[in-house]
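> have a look at this prediction, sequence included:
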Amino acid sequence: MKSSHLMPLKFRPILKEKIWGGQKLISQYNKQSQSTQLGESWELSQVEGHVSEVDFPQKFKGSSLNDFIETSAEEFLGADCVSRFGNKFPILFKFIDARQTLSVQLHPDDTIAKKKHNSFGKTEMWYIMATDKDAFIIVDFKKKLSRQDYIEALEKGTLVEHLQKIPVKPGDVFFIQPGLVHAIGEGVVLAEIQQTSDITYRIFDWNRVDDQGNSRDLHTFEALEAIKFQPDYKYKIDYNKNSTDPEKLVHCKYFKTNFLNLNEGLKLLDYSNHKNFVVLMCVEGEFNFTYNSVLYQVNSGETLFIPACIKQIELSSMKCKLLEVSM
């Protein structure tokens, strides 16, 4: 695949049924599924066994993320990305619909994940897209817990009493670093940007059982090594939701995310200073653009991959909110 022939790409979502999933990704964001429990749409993934394939444009339809990386890694990912991660696609992009509250969980950092799972760790961020009345997330504990307090709460079944619920509304942003206890609450739809990892340590699952009456596995002992009882950073991100200038959300060593609130006739996105690929997640509204005589339409709940070798695109017919993600 010659770099001169690379184009912006829309990948086919990989849809995941979950015990806590609903139907909003179908009804509100046009994901094609008959499921009544659609929990996740993996928009861009190189997780083994779950590798994304192109949906548009037609000339690349069916080609996988791996195909591009194998044939033109630097033009596709960017020289900086390749030097850091080789032929690994380092970020996983998702939309999530929580009809029920997810398990209370946390993620390992790079060191633990490499040692125990031969994987990246899991640093992630959330952008809240839609909420039901009284929607919330769980992040951290209400007050400081010692390791012994935590173990006792698990043994007594009183962990829920210690969890901090935070009301949320569309546009809220949270940065979830490894070790932070968290859960997405019922009635929340969000965009998630994370390291390429599918490792989660569940510590409580609301005593849920599946159709066969089985509880999901908990990871009590693994979590004890990874948990952070005193987060040393601000996990709710403040920014100007009404700004017409790009707003910095989360810039960490794994990804950099900006918020673009666009409501103009034309908007040139200039990536001449970027060394790597860019991903646009459309979290509200829609936009169009033409590239090499191909017309693209990107709607709410869709994701666009822009290869590193493409240095600008001009958006039109816009009224949209985008998460602009780079490295």
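Cool, the structure landed.

> rest of the way, CA atoms for contacts and neighbours
Fine.

> just the element for the most centrally placed residue in the chain, please.
Nearest residue to the geometric centre of the chain (CA atoms, centre = their mean): Glu192, 2.1 Å. Glu192 belongs to strand 188-195 when elements are defined using DSSP states H and E.

> tell me which other helices or strands the helix or strand just after that strand touches.
Downstream of strand 188-195, the first helix or strand assigned by DSSP H and E is strand 201-204. Counting contacts by 3 or more CA pairs under 8 Å, 6 or more residues apart in numbering; DSSP states H and E, strand 201-204 packs against strand 104-106, helix 220-226.

> setting aside sequence neighbours, what's the nearest residue to Leu159?
Nearest residue to Leu159 in three dimensions, chain neighbours excluded: Ala153, at 4.9 Å (CA to CA, 6 or more residues apart in numbering).

> before we move on, the earlier item: just checking, the residue nearest to the centre of the chain touches Phe95?
Yes. With contact defined as CA atoms under 8 Å, Glu192 counts as touching Phe95 (6.1 Å).

> next one: the strand holding Glu192 to chain centre, how far?
Put simply, strand 188-195 sits 3 Å off its chain's centre (CA atoms, centre = their mean, to the nearest Å).

> packing partners of it?
With contacts defined as 3+ CA pairs under 8 Å, 6+ apart, strand 188-195 has these neighbours: strand 91-98, strand 124-131.

> nearest to Val54, of the ones you listed?
When those are ranked by distance to Val54, counting by CA to CA, first place goes to strand 91-98 at 14.6 Å.

> give me the contacts around that closest one.
For strand 91-98, the surrounding residues in contact (CA atoms under 8 Å, 6 or more residues apart in numbering) are 20-25, 38-47, 184-197, 254-255, 301.

> try stretch 158-169
Applying CA under 8 Å, 6+ apart, the external contacts of stretch 158-169 come out as 128-131, 134-143, 150, 153.

> out of the residues you listed, which are inside helices?
Judged by DSSP state H, those include 150, 153 as members of helices.

> between the contacts of stretch 158-169, which is nearest Lys2?
The shortest approach to Lys2 among the contacts of stretch 158-169 belongs to Met129, at 36.7 Å (CA to CA).

> would you mind confirming that that closest one is in contact with Val173?
No. Met129 is beyond contact range of Val173, at 9.6 Å (criterion: CA under 8 Å).

> please give the element, helix or strand, for the closest residue to Pro13 other than its chain neighbours.
By the measure of CA to CA, 6+ apart, the closest residue to Pro13 outside its immediate chain neighbours is Glu43, 4.8 Å from it. In this assignment (DSSP H and E), Glu43 forms part of strand 38-44.

> what's that strand packed up against?
Where contact means 3+ CA pairs under 8 Å, 6+ apart, strand 38-44 is packed against strand 14-22, helix 24-27, strand 91-98.

> structure B:
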Amino acid sequence: MSIKPYPLQFKAEMKERIWGGRALESFGLQLPPGAIGEGWMISDHPNGITRVMNGPLQGLGLDVVRKQYGSEWFGTCGAAASNGRFPLLIKLLDCNDDLSVQVHPTDDYEGLPEGESGKTEMWYILSAKPGAKIIYGLKENMDAKALSRAMELGLVMDTLHEVPVKAGDAFYIPAGTVHALCSGVVAAEIQQNSDTTYRLYDYNRPGLDGKLRELHIEDSLRVIAYDNAGASRMNTMNIGPGEWLTIASSSYFLVEKGLIRGSEQAATSPDSFVILVIAEGEGLLSWEEGGQSVRAGECFLLPATLGRYELSGSLTVLRCSVPGN
């Protein structure tokens, strides 16, 4: 019996992190004990595969669904990345403490672990405490030699560009950009489906096992884009109901922010699946065959063949897809 396409919701894979907390409970998510820094909401990565929690496909991992339905459900551009995995990884992040200062490689970096891709990503700030900030790039005129020298002298923080943040800020972080979320921030992250991170600096603090976490100095110095990889930022709070604002665009993902007040119709295309991240509010997601209540913190994968759908209620939504070639 064939199954008609429907919006898929997944059981999140929760990750304990030294910098995590309990803030994701505010979205109604069930957290295991400990400092939970990451909720992998939609993932087809060996380090955390999410399973469908609604409808006829309940219990199946995203990897199984993708292999079973291929481009029919995931689109001609969204069926798989070059490494054969689902193209994107969707996370919610609770930064109760500062993350390590880090950088991600590009797809063509020769030191990539087997099966991994590079990692271009973007952040949407869901909430930020007063005075919250992030690290976003290096200061001007910084090169590998100067950065290496600063590290030898214990002056890494003097080389970094700090940016104050507030809810509604969006940051595009191409591979090669030095970055770190800092304490007091809760964010949604849309990224290439990769788990490769090179730590440049970690505040000399112990990890969950009580030992200093590994740094990746040589890899970091090699993959940093010293003359800017194309990082960009914007505040997105001025959009009105019914508007869709592009907040990140790359060859890997297109992310738009929309404000729903009442109802709005849209449709998927044969090119790509659509992922909806509910950033604020609550409402209803409807399609030809049914409906699903939605609320802040929930994420849905809409198959490319779903067709027309409607969002109604009072919602702030991030809409993600894979762009055509």
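Thanks, I have the structure now. Note that the coordinates shown come from a computational prediction; the quantities given were computed from them, not determined experimentally.

> pull up the aligned stretch in the second structure for the strand holding Glu192 of the first structure.
Aligned by TM-score structural alignment, strand 188-195 of the first structure corresponds to residues 185-192 of the second structure.

> likewise for stretch 140-159 of the first structure?
Mapped onto the second structure using TM-score structural alignment, stretch 140-159 of the first structure spans residues 137-156.

> before we move on, what about stretch 220-231 of the first structure?
Taken onto the second structure by TM-score structural alignment, stretch 220-231 of the first structure occupies residues 217-228 there.

> how far does the matching stretch sit from the chain's center?
Centroid separation for stretch 217-228 of the second structure versus its chain: 22 Å, with CA atoms, centre = their mean.

> what of stretch 170-177 of the second structure?
Centroid displacement of stretch 170-177 of the second structure relative to its chain, using CA atoms, centre = their mean, is 11 Å.

> stretch 218-233 of the first structure now?
Counting by CA atoms, centre = their mean, stretch 218-233 of the first structure comes out at 21 Å from the chain centroid.

> with distance to Thr158 of the first structure added, can I get the helices and strands packed on strand 38-44 of the first structure in TSV?
Written out in TSV, the entries for these read as follows (distance: least, CA to CA, whole Å):
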stretch	distance to Thr158 of the first structure
strand 14-22	22
helix 24-27	32
strand 91-98	23
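
> closest to Val51 of the first structure out of the ones you listed?
For Val51 of the first structure, the closest of those is strand 14-22, at 8.4 Å, according to CA to CA.

> and the closest one, how far from the second structure on average?
Mean deviation of strand 14-22 of the first structure relative to the second structure after superposition (mean CA distance after the TM-score superposition for the first structure): 0.4 Å.

> quick one: that strand to strand 38-44, angle?
Angle, strand 14-22 of the first structure to strand 38-44, by axes from the mean of the first three to the mean of the last three CA atoms, to 10 degrees: 150 degrees.

> other SSEs contacting strand 14-22 of the first structure?
Secondary-structure packing of strand 14-22 of the first structure (3+ CA pairs under 8 Å, 6+ apart): strand 38-44, strand 91-98.

> how about a markdown table for those strands, with distance to Glu264 of the first structure and mean neighbour count added?
Below are those laid out as a markdown table (distance: least, CA to CA, whole Å; neighbours: other CA atoms under 10 Å):
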| stretch | distance to Glu264 of the first structure | mean neighbour count |
| --- | --- | --- |
| strand 38-44 | 26 | 25 |
| strand 91-98 | 26 | 24 |
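
> quick one on the thing from earlier: and the strand holding Glu43 of the first structure, how far from the chain's centre?
Computed by CA atoms, centre = their mean, the chain-centroid distance of strand 38-44 of the first structure equals 9 Å.

> the second structure: matching residues for that one?
So strand 38-44 of the first structure sits over residues 36-42 in the second structure, by TM-score structural alignment.

> can you name the residues that contact Lys241 of the first structure?
Counted by CA under 8 Å, 6+ apart, Lys241 of the first structure has contacts 171, 261.

> what does it align to in the second structure?
By TM-score structural alignment, Lys241 of the first structure lines up with Asn238 in the second structure.

> I'd guess its match is in a helix, am I close?
No. Counting by DSSP: H, G, I helix; E, B strand; the rest coil, one finds Asn238 of the second structure to be coil, located in no helix.

> the residue mapped onto Leu315 of the second structure from the first structure: what's its closest spatial neighbour, skipping adjacent residues?
Taking TM-score structural alignment, Leu315 of the second structure has Cys320 as its aligned residue in the first structure. Nearest residue to Cys320 of the first structure in three dimensions, chain neighbours excluded: Gly285, at 4.1 Å (CA to CA, 6+ apart).

> quick one: which helix or strand includes that neighbour?
Gly285 of the first structure is part of strand 278-291, with elements assigned from DSSP H and E.

> try Lys116 of the first structure
Under the criterion of DSSP H and E, Lys116 of the first structure resides in helix 110-117.

> which residues does that helix contact?
Identification of contacts with helix 110-117 of the first structure by CA under 8 Å, 6+ apart yields 119-122, 199, 226.

> from those, which is closest to Leu269 of the first structure?
Minimum separation from Leu269 of the first structure among these (CA to CA) is found for Lys122, which lies at 29.2 Å.

> one step back: I'd like the distance between the residue nearest to Leu159 of the first structure and Ile166 of the first structure.
Ala153 of the first structure is 21 Å from Ile166 of the first structure, where distance means CA to CA, to the nearest Å.

> cool, and Ser316 of the first structure?
Distance from Ser316 of the first structure to Ile166 of the first structure, by CA to CA: 37 Å.

> between those two, which is the more surrounded one?
When Ser316 of the first structure is set against Ile166 and neighbours are counted by other CA atoms under 10 Å, the residue ahead is Ser316, at 19 against 14.

> list the contacts of the residue nearest to that one when sequence neighbours are not counted.
In space, Ser316 of the first structure comes closest to Leu266 once its chain neighbours are excluded; the distance is 4.6 Å by CA to CA, 6+ apart. By CA under 8 Å, 6+ apart, the contact set of Leu266 of the first structure is 314-318.

> which helix in the second structure has the most residues?
Counting residues, the longest helix found in the second structure (DSSP H) is helix 62-74.

> and it, how far from the first structure on average?
When the first structure is overlaid, helix 62-74 of the second structure sits 1.5 Å from its aligned residues on average, using mean CA distance after the TM-score superposition for the first structure.

> what range does that helix cover in the first structure?
Helix 62-74 of the second structure maps onto residues 65-77 of the first structure, going by TM-score structural alignment.
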